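**Q** sequence first, then the predicted structure, then my questions.
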Amino acid sequence: MSLRSLAEIGVTRMRMAELSAESGVPVATVKYYLREGLLPPGERTSPNQARYDATHVQRLKLVRALREVGGLSLAAVGEVLKAVDGSKTTHNALGIALDALSPEPAEVSEEDHAWARGLLERIAERHGWKLHDDDRTERNVIDVLCRIRDLGHDELIARLDEYADLAQELAAIDLGITTGLPTLERIVEAAVVGSVLGNRLFAGLRRFAQERESRRLFQPGGTAGDDC
């Protein structure tokens, strides 16, 4: 998916200061991104002046989301932007961007890896998910499964299918909100924000729900104001 033409997205030419104000990125940072190739150059109007447009604003907002929300390094941001610019499909660009958000997983033994991979394969087959060998996200899930088992919480693993069902519902929400967006930059930005801040939002809502469930299970006759 390529960017729409400038006319389609109502481009207004702007100077550096206006680009900074529109995107919320300081001028010095904009200049740095230009030097590093994270932002394409503007249209030169003189040796020391250039004009920018809405595509530059969108690119800066994406970089900002990847840096400030996703916590990615500049090198990782560069890889994501390369995917955005070079991918023939939105699917591929999203895959690279969202995988980049995953932390670097710990190494596990071959035996543990085989056990967790087999469990993950069964879950993936049931939900129609595609696994990618040595993918960072896959290795993170394998690491987490091994940690859960090492801690002796087999009851959690036994309900993994239910967690997977919830994950599928959340994914539909996460990506459903991106379908009407006009550019690949906006789609990736929305997916990154939805994944990172959506995780935090869900964690907070989950905590509210846990408090209510704890009161129901462990505090018969408790009042709405009782905490767990």
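**A** Okay, I see it. Residues are numbered from 1 along each chain as shown.
**Q** can we go C-alpha only for contacts and neighbour counts from here?
**A** Noted.
**Q** ranges for the strands of this structure?
**A** Assigned by DSSP state E, the chain shows strands spanning 43-46, 49-51.
**Q** so for Gly95, which of those sits nearest?
**A** Among the strands of the chain, strand 43-46 comes nearest to Gly95, with 31.5 Å by Cα to Cα.
**Q** off-centre distance for that closest one?
**A** Strand 43-46 sits 35 Å away from the centroid of its parent chain (Cα atoms, centre = their mean, to the nearest Å).
**Q** which residues does that strand contact?
**A** Ala50, Arg51, Tyr52 (Cα atoms under 8 Å, 6 or more residues apart in numbering).
**Q** center of this structure - which residue?
**A** The centroid of the chain falls nearest to Val192 when counting by Cα atoms, centre = their mean (3.1 Å).
**Q** coming back round to it: let's have the strands of the chain in JSON lines, adding distance to Asp112 and mean neighbour count.
**A** Shown next, in JSON lines, are the strands of the chain (distance: least, Cα to Cα, whole Å; neighbours: other Cα atoms under 10 Å):
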{"stretch": "strand 43-46", "distance to Asp112": "55", "mean neighbour count": "10"}
{"stretch": "strand 49-51", "distance to Asp112": "56", "mean neighbour count": "15"}
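**Q** in addition, the following structure is provided for comparison:
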Amino acid sequence: MRLAELSTRSGVSTATIKYYLREGLLPPGRRVTATQSEYDESHLQRLRLVRALIQVGRVPIASAREVLTALEDESLDHNSRLGTAVWALPHGPQAPEDDPATDAARHTVDALLRRLGWENAQAYGADSPAYRMLVTAVGTLSRLGYPCAVDDLAPYARSAGQLAVADLDLVERYESPDEQLEAAVALTVLYEPVLLSLRRMAQAEESNRRYGQGSSEA
């Protein structure tokens, strides 16, 4: 397909596609003339991922390039490529190391992981962005005086484990390993607002059940 068709099918303007090409976020098409190139379904798939990262997930261009580079690193196995790509996604601010609450939060998080039996060193090591983000969140809860002991966090972790199964079940609907990797990254970004929305809706339902008119506590 030519650039105009790629734009129509992807919903991305030709100017934006040209920008993504210049930034290395989209591989070049097959040159057919001095001024025109042809693109295929792989370009369309990649554009969907780039849109998910940049337009929906608000991932900076540099970070998006890191994610895509990780996905294309064939020296890594399937699991490592996915892990490296997800590491490159933005993970929020880091906790201040000189704060006693940070050290206490790290001990809490480590105890939680031991209880769950989550022993993936790559995912849970001190260099893991997700691990550091969790330490930051637990430290903030502690400083503000909100519940954040292992018993408080464990139900959330177990729910996250169930969500991970659903995540990878979705990913495995795609046939090729490359499609699975791209889908895993895109769905990580696209499903986070879905999860936040559903949690708030579920809270409203549970609040109504407990405290609304007709409830036993009303």
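**A** Perfect, I can see it now. Because the structure is a prediction, the values reported are computed rather than measured.
**Q** on that earlier part again, now, among the contacts of strand 43-46 of structure 1, which is nearest to Val63 of structure 1?
**A** Distances from Val63 of structure 1 to these, taken by Cα to Cα, are shortest for Tyr52, at 16.1 Å.
**Q** so who does the counterpart of the closest one in structure 2 touch?
**A** Alignment note: Tyr52 of structure 1 maps to Tyr39 in structure 2; criterion TM-score structural alignment. Listed by Cα under 8 Å, 6+ apart, the contact set of Tyr39 of structure 2 reads Met1, Arg2, Leu3, Leu6, Gly29, Arg30.
**Q** make it 7 Å
**A** Under the criterion of Cα atoms under 7 Å, 6 or more residues apart in numbering, the neighbours of Tyr39 of structure 2 are Met1, Arg2, Gly29, Arg30.
**Q** ok, the residues you listed in structure 1: which stay?
**A** On the basis of both residues aligned by TM-score structural alignment, their matches' Cα atoms under 7 Å, what survives of those in structure 1 is Met1, Arg2, Gly29, Arg30.
**Q** just the buried ones from the residues you listed?
**A** The neighbour count (16 or more other Cα atoms under 10 Å) marks Gly29 as buried among those.
**Q** can you list the kept ones among the contacts of Tyr39 of structure 2 in JSON lines and add distance to Ala202 of structure 2?
**A** Converted to JSON lines, the kept ones among the contacts of Tyr39 of structure 2 look like this (distance: Cα to Cα, whole Å):
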{"residue": "Met1", "distance to Ala202 of structure 2": "44"}
{"residue": "Arg2", "distance to Ala202 of structure 2": "46"}
{"residue": "Gly29", "distance to Ala202 of structure 2": "46"}
{"residue": "Arg30", "distance to Ala202 of structure 2": "49"}
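**Q** count of neighbours near the counterpart of Ser63 of structure 2 in structure 1?
**A** Ser63 of structure 2 maps onto Ala76 in structure 1 when the alignment is built from TM-score structural alignment. Residues near Ala76 of structure 1, counting by other Cα atoms under 10 Å, number 16.
**Q** show me the contacts for Ala76 of structure 1.
**A** Ala76 of structure 1 touches Ala100, counting by Cα under 7 Å, 6+ apart.
**Q** after superposition, how close is the helix ranked longest in structure 1 to structure 2?
**A** Ordering each helix of structure 1 by length in residues (DSSP state H) puts helix 184-218 first. Here helix 184-218 of structure 1, set against structure 2 after superposition, deviates by a mean of 2.9 Å using mean Cα distance after the TM-score superposition for structure 1.
**Q** buried ones in that helix?
**A** Of the residues in helix 184-218 of structure 1, those buried (16+ other Cα under 10 Å) are 184-196, 212, 215.
**Q** relative to the whole chain's centre, how far out is it?
**A** Helix 184-218 of structure 1 sits 13 Å away from the centroid of its parent chain (Cα atoms, centre = their mean).
**Q** same thing with stretch 46-58 of structure 1?
**A** Relative to the centre of its chain, stretch 46-58 of structure 1 is centred 28 Å away, using Cα atoms, centre = their mean.
**Q** show me the helices in structure 2, by range?
**A** Remark: helices assigned in structure 2 by DSSP H are 3-10, 14-22, 41-50, 61-71, 78-87, 100-116, 121-124, 129-143, 150-171, 177-211.
**Q** now render the ones you listed as a markdown table, adding distance to Ala218 of structure 2.
**A** Output for these, formatted as a markdown table (distance: least, Cα to Cα, whole Å):
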| stretch | distance to Ala218 of structure 2 |
| --- | --- |
| helix 3-10 | 51 |
| helix 14-22 | 55 |
| helix 41-50 | 48 |
| helix 61-71 | 50 |
| helix 78-87 | 45 |
| helix 100-116 | 36 |
| helix 121-124 | 44 |
| helix 129-143 | 30 |
| helix 150-171 | 26 |
| helix 177-211 | 5 |
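**Q** Pro93 of structure 2 is nearest to which of the ones you listed?
**A** Short answer: helix 129-143, nearest of the helices of structure 2 by Cα to Cα, at 7.2 Å.
**Q** hang on, the earlier thing: distance-wise, check the match of Tyr52 of structure 1 relative to Thr8 of structure 2.
**A** 13 Å (Cα to Cα, to the nearest Å).
**Q** how about His78 of structure 2?
**A** 32 Å.
**Q** neighbour-wise, which of the two wins?
**A** In this view His78 of structure 2 and Thr8 are compared by other Cα under 10 Å, and His78 has more residues nearby, 15 against 11.
**Q** over in structure 1, tell me which residue corresponds to the more buried one.
**A** Under the alignment (TM-score structural alignment), His78 of structure 2 pairs with Thr90 of structure 1.
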